[in-house]
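I would like the atomic coordinates for the input below:
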Amino acid sequence: MTNARELWRILEPLHGMIYFVPEGQQRYAALGLDRTAGYFASRAAALGPVSAEVVIATFYNFNPTLVHGAIPAAWEKTTPEALLAARLDAADTALRRGLGDLVTQTGELGALARRAAEKACETPQGRPLFAAHAALPWPEEPLLALWWAQTLLREYRGDGHLAALLLEGLSGIEALVVHSGSGEVTAEALRRTRGWSTEEWSAAVDGLRVRRLVDGEGVLTEAGLELRARVEGRTDEMAEGPYTVLDQTERERYVELARPLSRAIVAAGLLPFKK
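As a prediction, this is how the structure comes out:
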């Protein structure tokens, strides 16, 4: 049966683009926020005007210094409500730019995704960032309802992933080192975008090497690969619940409907990578 990982990945470009498109950055700038503050504050806005410590806890793998540079100062310039509205408007504009005529073909997929997201809303326990988003009203416009469904499913999965990392005793920066050690993304990209210094990164690599999870080059050892497999397996298992409302035929239809939309988003350049 098509699993939770496949269903999440096939639709993730529709949500993920919001972190990169100029529409978002322009709207956050209009509220007085730079790119870093716009990212943290817009994603955390569902939680309310929270402290930096709450963002550090729920976002997990960012350097606390980077977060403290943006939060709570962002709340002195704008409100969570204004950011939530700006984010929705940015998503709507960017998706229409990227999808073109495909915008009219989102209704059926939106209904399937909403069923899964509403199922997720039945079990918010232990998932604070998801729960904050789940408490907000659904957008009425079908395109935005689809985006919101994937946003909920993404945050549901993300909160479960953090639990899996904690179970393995991985800090935020160590989780990044393990990710880069798999070869899926470069260490430099993860280090730079999450605000860690080269010294902090090297110290994390050294710590994982002592645990025999990475080698001298930061590449995962056999034990490291096994750990990563456990983390990803648990993440998938904890993310499966929302999709249990969909049978195999509906899951296959979900993938069929999502694929051309995600391909259009990537082809339109709304994401900084092609994979």
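
drop to CA atoms for contacts and neighbour counts, all remaining ones
Noted.

list the contacts of the most centrally placed residue in the chain.
Nearest to the geometric centre of the chain sits R154, at 5.7 Å (CA atoms, centre = their mean). Contacts for R154 (CA atoms under 8 Å, 6 or more residues apart in numbering) come out as W8, E12.

again with A44
Applying CA under 8 Å, 6+ apart, the residues near A44 are V50, V55, L129.

make a markdown table from the residues you listed and add secondary structure, distance to L84 and neighbour count to it.
Output for those, formatted as a markdown table (DSSP: H, G, I helix; E, B strand; the rest coil; distance: CA to CA, whole Å; neighbours: other CA atoms under 10 Å):
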| residue | secondary structure | distance to L84 | neighbour count |
| --- | --- | --- | --- |
| V50 | coil | 14 | 16 |
| V55 | helix | 16 | 22 |
| L129 | helix | 14 | 24 |
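
which helix runs longest in the protein?
Ordering each helix of the chain by length in residues (DSSP state H) puts helix 142-167 first.

where do the strands sit along the stretch 151-275 of the chain?
When assigned using DSSP state E, counting those that start in this stretch, the stretch 151-275 of the chain turns out to have no strands.

what segments of it are helices?
Ranges of helices in the stretch 151-275 of the chain, per DSSP state H, counting those that start in this stretch, are 172-181, 187-193, 198-210, 222-239, 248-267.

of the ones you listed, which is nearest L88?
The minimum distance between L88 and the helices of the stretch 151-275 of the chain falls on helix 248-267, with 16.8 Å, by CA to CA.

another one to check against the first:
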Amino acid sequence: MGTVTESPYRLAWRVTEPLHAMVYFVPEAPARYAKFGIEGMDGYFASRGAALGPVGPELVTAVFYNFNPALVSRAIPSVWTKATPEQLVQARLEAADAALTRGLGAEVVDGPEIAEAAVLARRAAEKAVTLPHGRPLFAAHAALPWPDRPHLVLFHAQMLLREFRGDGHVAALLANGISGLDAIVMHAASGEIDPRFLRGTRGWTGEQWAEAEGDLRRSGLLDDEGRLTEAGVALRAHVEDRTDQVAEVAYRAIGEEGCRRLAELTRPLSRTIVKGGLLNPMNLVTHSSRPNHLPEGNQ
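Just a heads-up that it's a prediction; the model follows:
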């Protein structure tokens, strides 16, 4: 949730993000991946990792950051024998097209608000494209071609801005000595999300999770009940602030007023997506052979 001190730059990202994030939850996506024989969590790793090319599990594990390497290895590189990265990039875009049209309606998708929002988001994303250094997952996505229709331009732009921010977030976590597993354990300890969900979606065992909790307690970041200490809360806030700071450069291309306008335009669209259930991970249960491993987005 936002706060009274939330910057216009963060506001623009946060409010618009559901228009991109929904592609990892809607049934349109696994239905398309299943046509290639790719099911369950394999579709998530394949579709998001496809921008990198037919790489091995090591690189995907590195850039996705908080997933158990064993879970990634179940999908990568075997998925490349079923579909090419180019086919999977296209399948994800087709899924976004179908889901946004279903969720928002054809009239809204072709309306002036989405067209204006697409222009603003693309300007910010194109600024980010000039700054790929140190952002490998973003750089891979930045090489993808732009779609033509405004709602897909908006989706693509927000996807780029999301990966731009995500790579910066990983850098902030690394700089503060927080591993991928530590990050999601601390997220769960904040009380914002069920730890069973995070552990299951990221593929960590109970033993691995408990070991990470023990390390964080010894570091003074968790208390004996598994909740964040004051130091833990402060560290998470510091990482989030730093993430915001290194993402702002892209949004400065449209300025504070442009960011506020983007949020104004996309807020009702994102609310419709959320209210319509397009961000509900349970959407995938009946479309996945592995319902215990559903994507929830990066910590």
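
ok so, going back, and the helices of the stretch 151-275 of structure 1, which is most packed in?
helix 172-181 (a mean of 22; mean count of other CA atoms under 10 Å).

I'd like to know how far the residue opposite the residue nearest to the centre of structure 1 in structure 2 once aligned sits from A250 of structure 2.
Using TM-score structural alignment, the equivalent of R154 of structure 1 in structure 2 is R162. Remark: distance between R162 of structure 2 and A250 of structure 2 (CA to CA, to the nearest Å) = 11 Å.

got the contact list for V60 of structure 2?
With CA under 8 Å, 6+ apart, V60 of structure 2 has these contacts: F45, G49, V72.

corresponding residue for the second one in structure 1?
Under the alignment by TM-score structural alignment, G49 of structure 2 pairs with A44 in structure 1.

repeat for L100 of structure 2
Under TM-score structural alignment, L100 of structure 2 pairs with L95 in structure 1.

what's the answer for G177 of structure 2, then?
G177 of structure 2 maps onto G169 in structure 1, by TM-score structural alignment.

same check, this time on L269 of structure 2
By TM-score structural alignment, L269 of structure 2 lines up with L261 in structure 1.

corresponding residues in structure 1 for the helix or strand V15 of structure 2 falls within?
Assigned by DSSP states H and E, V15 of structure 2 belongs to helix 8-16. Helix 8-16 of structure 2 corresponds to residues 3-11 in structure 1, going by TM-score structural alignment.

what residues does the matching stretch touch?
150, 153-154, 236-237, 239-240, 243, 251, 254-255, 258-259, 261-262.

from the chain's centre, how far out does that stretch sit?
13 Å (CA atoms, centre = their mean, to the nearest Å).

same deal with stretch 260-269 of structure 1?
Here the centre of stretch 260-269 of structure 1 is set off from its chain's centre by 18 Å, with CA atoms, centre = their mean.

same question, stretch 264-271 of structure 2
That offset, for stretch 264-271 of structure 2, works out to 18 Å (CA atoms, centre = their mean).

same thing with stretch 99-112 of structure 2?
22 Å.

how long is it end to end?
19 Å.

report how many residues lie close to E76 of structure 1.
10 (other CA atoms under 10 Å).

what stretch of structure 2 does the strand or helix carrying it fall on?
In the assignment (DSSP H and E), E76 of structure 1 maps to helix 74-77. Aligning helix 74-77 of structure 1 against structure 2 (TM-score structural alignment) gives residues 79-82.

pull out the buried positions in that stretch.
Neighbour counts over stretch 79-82 of structure 2 (16 or more other CA atoms under 10 Å) mark V79, W80 as buried.
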